[in-house]
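A.B. asks: predicted model and sequence follow; I will ask about them next.
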Amino acid sequence: MSDAQREKFERFRAMHWDKGAFLIPNPWDAGTARILTQLGFQALATTSAGYAFSVGKRDSHAALTRAEILENARRIVEATHLPVSADLEDGFGTEPAICAETIEMAIETGLVGGSIEDATGHPHAPIYETVLAAERIAAAADATRGKPFLLTARAENYLWGRHNLADTIERLQAYSEAGAHVLYAPGLSDLNDIRTLCREVDKPVNVVMGLVGPTFTVADLAEAGVKRISVGGSLARAALGAMMRAAEEMLEHGTFRYAKDAARPGTITEMMSDIKLTERR
């Protein structure tokens, strides 16, 4: 791995121990990574949902392969000088050894962080049993030893209708003991629950905003003890929502007023790569 990758990792790790909370927005391709970079963020995280929508797929374990997720992550890494962490879903396999292999492959793409979740993708048994889930995190953590990579462990209870704060905290404590560097429980919608979770664990906590439900400010979340704030696929959904409203305007009214709110072509062009092709066929 390069000196640049190690430098990004050191910057990324330091962010998790600085005062306050930091934003880590989620681009879904190289172009959106370049835009978010030039807008002034400190770090980026990929989104499996945003990527899935961009290629006409559903965000699910069955629809997205490890190869395409990592290839998209590689393109995002190459589009920015910022540290990039990746949504690595469930590690792309049940066995702990597969999770470790996924982390090793992620490091090879230039990523300096990534998350493994405890959701199975199976509606009748949506969450891995705690012991196996912790073993999966332990294997992934072992794969990061001596490497420039921060492992985030995700407890998915709340995304699957299992609103059990005590179990979620116990899971994150087990994942911390297994070696996770950052802890994440997407779907929490009560600020007191978030505050309790942050108090009961010993690693930096990531929360996601932009989902349906209550929203809090960066200041609110920092006061509660949150360190890192991501937005998942919500930026992608916001962009697609704007496109859908524009399309509906054209179809229903025959007008093009949406264009007045669109980004200027020159502004976007300036944010994109100026690499020129040496040959066109």
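C.D. replies: That came through, no problem. Being a predicted model, the structure only gives us computed values, none of them experimental. Numbers count the residues shown, from 1 in each chain.

A.B. asks: only C-alpha atoms for contact and neighbour calcs from this point on.
C.D. replies: Noted.

A.B. asks: which residues of the stretch 151-281 of the chain fall in strands?
C.D. replies: Applying DSSP state E, counting those that start in this stretch to the stretch 151-281 of the chain gives strands spanning 182-184, 205-208, 228-230.

A.B. asks: is it possible to export those to JSON lines including distance to residue 236 and mean neighbour count?
C.D. replies: Converted to JSON lines, these look like this (distance: least, CA to CA, whole Å; neighbours: other CA atoms under 10 Å):
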{"stretch": "strand 182-184", "distance to residue 236": "21", "mean neighbour count": "27"}
{"stretch": "strand 205-208", "distance to residue 236": "14", "mean neighbour count": "24"}
{"stretch": "strand 228-230", "distance to residue 236": "13", "mean neighbour count": "22"}
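
A.B. asks: and here's the other structure:
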Amino acid sequence: MTAAALRALHHGPELPLVLPGPWDAASAKVFADAGFPALATPSAGVAASLGYRDGQTPAAEMFAAVARIARAVDIPVTADVEAGYGLSAEELVGRLLDAGAVGCNLEDTDPATGALRDPREQADWLARVRAAAGDALVVNARIDTYLRGVHDEDETIRRGRGYAEAGADCVYPIAAPPDRLAALATAIGLPLNAVVLPQGPGPRELGALGATRITFGPGLQQQAATALARVAGQLREDLTAGA
């Protein structure tokens, strides 16, 4: 599948675009077989499946996991590649395309410090990624202001506009107040990604509030792990009872 197909899904006719987050090839096939039009890998969910904490997955293992997921399905796959693993724009784009991804998330938190990157530096980085990728990747620019405790809508908008000018296709102000999604989308001028959080609005409501694209972070992997823990507990209980 191509980036053009994924990009078109951000503009209808069925919105919001709901992108489940597979953590391995088996989960990807489940979501594809259920009829979802595209998938978005979550870095935290993939990390958990590989035995790492979020943010600790070696780049080679992350790209290998993305490649297994992309090979398992015939729908577009976009990959969360965190802050780019310190790769050059050209190498990052090459490894994404080699893995079969047609999109990526890139966040504006500096992994070395845990603080927000300078927005101009981040915009320059995104522009280099866009130049290297051409139209071959859908770039979702994550804005971490709210995640990092910077509850400043003007700063979020400034970053979003800068990332839009750099060539991003979509913006992702993670953890933004749901009732501000429409205002942010209008001010920035790009499709807006929102994440489903525990005790927060569901996909349908987030769409009504202004989100174009809905993702789940590691939530679906965590739900699956919880369900598996129940199965394991019941199995252990059954074995103990029969002893």
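C.D. replies: Now that the structure is in, tell me what you want to look at. Keep in mind that what you see is a predicted model, and the values were worked out from it rather than measured.

A.B. asks: mind checking the TM-score on these two?
C.D. replies: In this superposition the chains share a TM-score of 0.91, using TM-score structural alignment, normalised by the length of structure 2; 238 aligned residues with a CA RMSD of 1.9 Å.

A.B. asks: need the strands of the stretch 151-281 of structure 1 in CSV with distance to residue 102 of structure 1, can you?
C.D. replies: Output for the strands of the stretch 151-281 of structure 1, formatted as CSV (distance: least, CA to CA, whole Å):
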stretch, distance to residue 102 of structure 1
strand 182-184, 17
strand 205-208, 21
strand 228-230, 22
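
A.B. asks: of all these, which one is nearest residue 97 of structure 1?
C.D. replies: strand 182-184 (20.4 Å; CA to CA).

A.B. asks: who's in contact with the residue nearest the centre of structure 2?
C.D. replies: Nearest to the mean C-alpha position of structure 2, by CA atoms, centre = their mean, lies residue 80 at 4.7 Å. Residues in contact with residue 80 of structure 2, defined by CA atoms under 8 Å, 6 or more residues apart in numbering, are 40, 41, 42, 43, 104, 105, 106.

A.B. asks: tell me which of the strands of the stretch 151-281 of structure 1 sits nearest to residue 222 of structure 1.
C.D. replies: With CA to CA as the yardstick, what comes closest out of the strands of the stretch 151-281 of structure 1 is strand 228-230 (8.7 Å).

A.B. asks: now the closest one on structure 2. Mean distance?
C.D. replies: Compared with structure 2 after fitting, strand 228-230 of structure 1 has a mean deviation of 0.7 Å; criterion: mean CA distance after the TM-score superposition for structure 1.

A.B. asks: name the surrounding residues that touch that strand.
C.D. replies: So strand 228-230 of structure 1 is contacted by 16, 21-26, 45, 204-209, 218 (CA under 8 Å, 6+ apart).

A.B. asks: which residue range of structure 2 does it align onto?
C.D. replies: Aligning strand 228-230 of structure 1 against structure 2 (TM-score structural alignment) gives residues 213-215.

A.B. asks: just put the contacts of residue 80 of structure 2 in TSV and tack on distance to residue 132 of structure 2 and neighbour count.
C.D. replies: Output for these, formatted as TSV (distance: CA to CA, whole Å; neighbours: other CA atoms under 10 Å):
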residue	distance to residue 132 of structure 2	neighbour count
40	21	26
41	22	30
42	23	28
43	22	26
104	13	22
105	15	24
106	14	24
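
A.B. asks: could you measure residue 180 of structure 1 against residue 149 of structure 1, distance?
C.D. replies: 11 Å (CA to CA, to the nearest Å).

A.B. asks: and for residue 229 of structure 1?
C.D. replies: From residue 229 of structure 1 to residue 149 of structure 1 the distance is 18 Å (CA to CA).

A.B. asks: grab the nearest non-local neighbour of residue 128 of structure 1.
C.D. replies: Spatial nearest neighbour of residue 128 of structure 1, excluding adjacent residues (CA to CA, 6 or more residues apart in numbering): residue 118 at 5.5 Å.

A.B. asks: for the one you found, what are its contacts?
C.D. replies: So residue 118 of structure 1 contacts 90, 127, 128, 133, 154, 155, 156 (CA under 8 Å, 6+ apart).

A.B. asks: check residue 152 of structure 2 too.
C.D. replies: For residue 152 of structure 2, the contact set (CA under 8 Å, 6+ apart) comprises 145, 146.

A.B. asks: that one -> structure 1?
C.D. replies: The equivalent of residue 152 of structure 2 in structure 1 is residue 164 (alignment by TM-score structural alignment).

A.B. asks: likewise residue 133 of structure 2?
C.D. replies: So, by TM-score structural alignment, residue 133 of structure 2 is matched to residue 144.

A.B. asks: now do the helices in the stretch 1-150 of structure 1.
C.D. replies: With DSSP state H, counting those that start in this stretch as the criterion, the stretch 1-150 of structure 1 has helices at 3-15, 30-39, 48-54, 66-78, 96-108, 130-144.

A.B. asks: make CSV out of those and add distance to residue 192 of structure 1.
C.D. replies: Below are the helices of the stretch 1-150 of structure 1 laid out as CSV (distance: least, CA to CA, whole Å):
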stretch, distance to residue 192 of structure 1
helix 3-15, 24
helix 30-39, 31
helix 48-54, 28
helix 66-78, 34
helix 96-108, 32
helix 130-144, 24
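
A.B. asks: looking at these, which is closest to residue 173 of structure 1?
C.D. replies: Judged by CA to CA, the one of these that comes nearest to residue 173 of structure 1 is helix 130-144, at 9.6 Å.
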